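Asks: Need a 3D model of the sequence below.
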Amino acid sequence: MPKWIQLLLLLGTFGSLALNARAEHITFHNELAACVTIKTITTATASNVVLANTNIQLRKSIGECGCLSALAVYISSVGRGGVQQILQEGLIRLDRDGEKTFVLATEPRLIEKKAVQVRLFCAPPL
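Replies: As a prediction, the model looks like this:
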């Protein structure tokens, strides 16, 4: 089993033991807002990975928002010196309502006292 899957399973099991990340604020720039609502439930840190646990609600398929599959790309970033610096980029499957976890950073100090922006948009065709 890949290590990242093991980490997610571990976080699902011990998520309540994780420490809160100290991001000032998390903002979603949701380009799929006509189809998907995202609400941050909590943030947590485990093994230096900062996570945003969210609740996803689909109003309609993201295909109706122009996506060619159920996959979306997310990019987390913070502003430093007037420039947005990318922290993480990933794919997330948006085919049903429920809880989803976004990896925001692999080092908690990168987001400490920073406003984190998460951009969500259609994944490009393969």
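
Asks: only C-alpha atoms for contact and neighbour calcs from this point on.
Replies: OK.

Asks: which stretch of helix or strand covers the residue nearest the centre of the chain?
Replies: For the chain, the residue whose C-alpha lies nearest the mean C-alpha position (C-alpha atoms, centre = their mean) is F102; its distance is 2.6 Å. Per DSSP states H and E: F102 is located in strand 98-105.

Asks: roughly how far is that strand from the heart of the chain?
Replies: Relative to the centre of its chain, strand 98-105 is centred 4 Å away, using C-alpha atoms, centre = their mean, to the nearest Å.

Asks: again with stretch 23-30
Replies: Chain-centre distance of stretch 23-30: 10 Å, with C-alpha atoms, centre = their mean.

Asks: Ok, stretch 109-126 next?
Replies: For stretch 109-126, the separation from the chain centroid amounts to 7 Å (computed by C-alpha atoms, centre = their mean).

Asks: N55 touches V36, doesn't it?
Replies: No. At 10.2 Å, N55 does not count as touching V36 under the criterion of C-alpha atoms under 8 Å.

Asks: Can you pick out the residue with more neighbours from these two?
Replies: With neighbours defined as other C-alpha atoms under 10 Å, N55 and V36 compare such that V36 has more, 20 against 16.

Asks: all strands of this structure, in order?
Replies: Assignment of strands within the chain using DSSP state E yields the ranges 25-30, 36-46, 49-58, 71-80, 83-93, 98-105, 115-122.

Asks: how about the first one: buried residues?
Replies: Neighbour-count burial for strand 25-30, with 16 or more other C-alpha atoms under 10 Å as criterion, is recorded at 26, 28-30.

Asks: one more to line up against the first:
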Amino acid sequence: MFRDARRTGARVRNLIPFIVLATFVGIASAADVEKITFQNDLSACVAIKETKTATASNVVLANTTIQLRKPIGECGCLSALATYTSSVNRAGVRQILQEGLVGLKSGGEKSLVLATEPALVTNKAVQVRLACAGPS
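Replies: So this is what the prediction gives:
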């Protein structure tokens, strides 16, 4: 019994590099987003720049670089959390795809979820609004 468990464990360990590679291959693909624009309500405190778009398990991500100019409390926020909202225009109507929170205690690379299905953003212009998070 123990011998079989050791063999199974060894087989699983041998598969780890392939699992890791498959994960990165899935992340490397990207949805065909036409363009991403940022409506940055916190621009006096925060600069945001998209570096690339990626898709992992059908979730479309905007990988961004955040640069803090000053604490977002100086821009009227009550905490170091900001909200972001992704949306697209469909037949003249703005439709919200995702909304989430992002911590802005420090700058650096941040991934924002744009959509949970690539078809929602394929060949579409996506707008991402960054604003103060509401009080909790």
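
Asks: Work out the TM-score between the chains.
Replies: Once superposed, the chains reach a TM-score of 0.87 (TM-score structural alignment, normalised by the length of the first structure), with 115 aligned residues with a C-alpha RMSD of 1.6 Å.

Asks: can you give me the angle the strand holding F102 of the first structure makes with strand 71-80?
Replies: Counting by axes from the mean of the first three to the mean of the last three C-alpha atoms, to 10 degrees, strand 98-105 of the first structure lies at 40 degrees to strand 71-80.

Asks: Where in the second structure does strand 98-105 of the first structure fall?
Replies: Taking TM-score structural alignment as the measure, the second structure aligns residues 108-115 with strand 98-105 of the first structure.

Asks: List the contacts of the closest residue in space to V46 of the second structure that isn't next to it in sequence.
Replies: In space, not counting the residues next to it along the chain, V46 of the second structure is nearest to L68; the distance is 4.6 Å by C-alpha to C-alpha, 6 or more residues apart in numbering. Shown here is L68 of the second structure, whose contacts under the criterion C-alpha atoms under 8 Å, 6 or more residues apart in numbering are 45-47, 104, 106-107.

Asks: Please repeat the previous calculation with a cut-off of 10 Å.
Replies: 42-48, 104-108 (C-alpha atoms under 10 Å, 6 or more residues apart in numbering).

Asks: how much space between the aligned residue in the first structure for it and I41 of the first structure?
Replies: Structural alignment places L68 of the second structure opposite L58 in the first structure (criterion: TM-score structural alignment). L58 of the first structure sits 16 Å away from I41 of the first structure, taking C-alpha to C-alpha, to the nearest Å as the criterion.

Asks: picking that back up, tell me which strands and helices the strand holding F102 of the first structure is in contact with?
Replies: Contacts of strand 98-105 of the first structure with other secondary structure elements, assessed using 3 or more C-alpha pairs under 10 Å, 6 or more residues apart in numbering; DSSP states H and E, are made with helix 3-14, strand 36-46, strand 49-58, strand 71-80, strand 83-93, strand 115-122.

Asks: roughly how far apart are the residue of the first structure most remote from its centre and I92 of the first structure?
Replies: When distances to the mean C-alpha position of the first structure are computed (C-alpha atoms, centre = their mean), the maximum falls on G81, with 23.4 Å. Distance of G81 of the first structure to I92 of the first structure, given as C-alpha to C-alpha: 29 Å.

Asks: what do you get for H25 of the first structure?
Replies: H25 of the first structure sits 21 Å away from I92 of the first structure, taking C-alpha to C-alpha as the criterion.

Asks: do E107 of the first structure as well
Replies: In this view, E107 of the first structure and I92 of the first structure are 21 Å apart by C-alpha to C-alpha.

Asks: With the first structure overlaid, how far apart is the match of strand 98-105 of the first structure on average?
Replies: Average distance, stretch 108-115 of the second structure versus aligned residues of the first structure after superposition (mean C-alpha distance after the TM-score superposition for the first structure): 0.3 Å.
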